[in-house]
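Asker: Coordinates only, no sequence provided:
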């Protein structure tokens, strides 16, 4: 074999492969250490936080609700990224080179978009379930979707849709030097990739925002109606006790419809006040007479007073009881999770749309890609800050995990 053929073979194998999987550049030599530190923090915080979320659901009976199953599904999607994909990205940033080969690069790209797609689909299901709880709990479709079998179908469909959507892109998953990770090729996958990004990030997240807007409007209208037709304090206390006994932290009442009717009558309230005044007057008269005189009965209502007609108002569980703090907190938490997801991905998506010619500096592309990492570790922090049941479950699990260490520390000190 002549020297020219050997040289040509060597150039066709090694050099293109090294160039293909390298993201080294003088502009990112220093920035890569920031990426390594951030990626390591995301790996640690995301892995521990999402594992705690799954364990909290498994060990705490009060958290094992149908709604929290969707939260756990979101935790599994984030756990897939934090435990498997994020350490690989950290290694790529540390060496500024992909060291896994072409096959693992394709697998990485597929799992990356599978995790993101499952997260978006689950966020859609969470927003939809919250809306059904508020507006259409009694409908047949809502009961079917919110049943145990319906929730199981939602979970399975979220993963099947992700696989079916991004599985066909297997041949075009390549290493992207601009972000030092594996993704689909920007031009080879079109127009299919453009349609997918529109469906998931524009239409999907838009539907999530629409559901939360409808929830806000529904709750606001019902709250105004409740303030206009406020029941008596005694009735409110009874409903509060019943709601606390039968409502889990997701705001879904057990064995009761979410949409309730409040029967309120101003005439009944006035009649009760007149009756109480009659009793007080009778007691005052008896106190000035002999001890053997009996207390007079309060005057009865006149027969001419017409029986009041109750006013029926369809309200949410928040408006019907006046104690909707749990429902609002959980809905606010879910909306915050959604907004954090949008905030993490918006800079990266906008940059890719605006910079189709790749003229922006590489460090800008890498920084916007790094922001997407935060989405996989921030959810458990939001649960701990905005959900009292998850917060307490996290504390209990961490206390049990750290108990052996504290015991060793106490024994050594003694």
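Answerer: Sure thing, it's come through. Keep in mind the model is a prediction, meaning the values are calculated, not measured. Residues are numbered from 1 along each chain as shown.
Asker: CA atoms for contacts and neighbours, from now on please.
Answerer: Noted.
Asker: and the residue positioned nearest the centre of the chain, what is it in contact with?
Answerer: Nearest to the centroid of the C-alpha atoms of the chain, with distances taken as Cα atoms, centre = their mean, sits residue 334, at 4.0 Å. Residues in contact with residue 334 (Cα atoms under 8 Å, 6 or more residues apart in numbering) are 126, 127.
Asker: give me that answer again for 10 Å
Answerer: For residue 334, the contacting residues are 71, 123, 126, 127, 130, 212, 328, 340, 379, 382, 383, 386, taking Cα atoms under 10 Å, 6 or more residues apart in numbering as the criterion.
Asker: Reformat those as a markdown table; add distance to residue 15.
Answerer: What follows is those, written out as a markdown table (distance: Cα to Cα, whole Å):
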| residue | distance to residue 15 |
| --- | --- |
| 71 | 46 |
| 123 | 44 |
| 126 | 48 |
| 127 | 50 |
| 130 | 54 |
| 212 | 52 |
| 328 | 58 |
| 340 | 41 |
| 379 | 42 |
| 382 | 46 |
| 383 | 48 |
| 386 | 52 |
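Asker: Quick check: of those, which lies closest to residue 409?
Answerer: For these, the minimum distance to residue 409 (Cα to Cα) is 30.3 Å, reached by residue 383.
Asker: putting a second one here so we can go through both:
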């Protein structure tokens, strides 16, 4: 399979401009993909378990979307990153046509899922802070499930035109040994997917956080005026927790934007005749990092999430200690029973 793939690539190169990645760049990319795969799987899996087992966080609508975001990152780390590592190690795609078509579906689909989950989180924060009267109606259990289903279905529907060959197609670009969205009849949906799946959601998120910021500033001014008139009213603990959670989610979006924007710009602006291959590799590594960093941001930036992690680790530690003590007690019983058995035999 590998030799056949290499032969096809060689014949293709004769009539096509060759994109040459330095071996240093491909080794760095492979190393980062493997590292992010291991760290991302552990981090996202621990986050999912910790949030599911934490009753205090489980009641928040935001938690449902955070879990959805973690699941998307977990799929990316489990499937996309190992395939990407092998691609850079071999400097070729060696897994066949079926996986070559699945790879970009999962990659672009997961990016869209991540962005749409952040849109849902941002709108949730906006409604909670600015439109509290509608919150219970908009974020009932049924409503949350409907939003989650819509996010996942819509994100992957964006990939249906190239997957079915209606608009562009999915396949191998031999000059970059990448499985991606290719042009068909000189047409490609990449810019449309970039617009609908990335730019528009980001605009909505930025607009919503701007409104949230305005509401928070307005509320702070009211609180300050109350204090000046002698009213000692202070924000409740729930209000403080909501404010911290909102800041955390804004930080998550900012990090996602920093990680993914370079790759999206490279794929749109430097797509046909790739002039800066090393820049594509570095942009890809930055994008992979977005699936890894969220658990660290949760742990570093929010007390409630730290408590959830702490409870999980305490539970695991106590389970291991109980298992060890039980094993030791069983060994002691066996040791004590041996003389009795020999005495009985004599």
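Answerer: Structure received. Every value quoted in this text rests on a predicted model; they were computed, and no experiment measured them.
Asker: Whichever strand or helix holds the residue nearest to the centre of the first structure: which residues count as buried?
Answerer: Assigned by DSSP states H and E, residue 334 of the first structure belongs to helix 325-354. Buried residues in helix 325-354 of the first structure, counting neighbours by 16 or more other Cα atoms under 10 Å, are found at 326-338, 340-342, 344-345, 347-349, 351.
Asker: What are the boundaries of the strands in the stretch 201-350 of the first structure?
Answerer: Under the criterion DSSP state E, counting those that start in this stretch, the stretch 201-350 of the first structure contains strands at 260-264, 311-315.
Asker: how about the ones you listed, which one is nearest residue 98 of the first structure?
Answerer: strand 311-315 (56.6 Å).
Asker: Report the inter-axis angle for the closest one versus strand 260-264.
Answerer: Here strand 311-315 of the first structure runs at 150 degrees with respect to strand 260-264, directions being taken by axes from the mean of the first three to the mean of the last three Cα atoms, to 10 degrees.
Asker: Stretch 371-383 of the first structure aligns to what range in the second structure?
Answerer: Stretch 371-383 of the first structure corresponds to residues 286-298 of the second structure when matched by TM-score structural alignment.
Asker: buried stuff in the matching stretch?
Answerer: Within stretch 286-298 of the second structure, the residues that qualify as buried by neighbour count (16+ other Cα under 10 Å) are 286, 287, 288, 289, 290, 291, 292, 293, 294, 295, 297, 298.
Asker: tell me the contacts of the third one?
Answerer: Listed by Cα under 10 Å, 6+ apart, the contact partners of residue 288 of the second structure are 29, 32-33, 36-37, 40, 73, 76-77, 80-81, 259-260, 263, 282.
Asker: Trace residue 143 of the first structure over to the second structure, please.
Answerer: Using TM-score structural alignment, residue 143 of the first structure lines up with residue 136 in the second structure.
Asker: I'd guessed its match sits against residue 60; true?
Answerer: No: under the contact definition of Cα atoms under 10 Å, residue 136 of the second structure does not touch residue 60, with a separation of 11.3 Å.
Asker: Mean distance between stretch 201-210 of the second structure and the first structure after superposition?
Answerer: In this overlay with the first structure, the average offset of stretch 201-210 of the second structure from its partner residues is 0.7 Å by mean Cα distance after the TM-score superposition for the first structure.
Asker: Tell me the buried residues in that stretch?
Answerer: Buried residues in stretch 201-210 of the second structure, defined by neighbour count with 16+ other Cα under 10 Å: 201, 202, 205, 206, 208, 209.
Asker: want to throw those into a markdown table with distance to residue 323 of the second structure?
Answerer: Putting these into a markdown table (distance: Cα to Cα, whole Å) gives the following:
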| residue | distance to residue 323 of the second structure |
| --- | --- |
| 201 | 48 |
| 202 | 48 |
| 205 | 47 |
| 206 | 50 |
| 208 | 49 |
| 209 | 48 |
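Asker: Leaving out sequence neighbours, find the closest residue to residue 37 of the second structure.
Answerer: Take residue 37 of the second structure and drop its neighbours on the chain: the residue closest to it by Cα to Cα, 6 or more residues apart in numbering is residue 77, 4.8 Å away.
Asker: Number of residues surrounding that neighbour?
Answerer: Counted with other Cα atoms under 10 Å, the neighbours of residue 77 of the second structure add up to 26.
Asker: Translate it into the numbering of the first structure.
Answerer: Residue 77 of the second structure maps onto residue 82 in the first structure, by TM-score structural alignment.
Asker: cool, residue 253 of the second structure as well?
Answerer: Aligned against the first structure by TM-score structural alignment, residue 253 of the second structure finds its counterpart in residue 338.
Asker: Sweet, I'm off.
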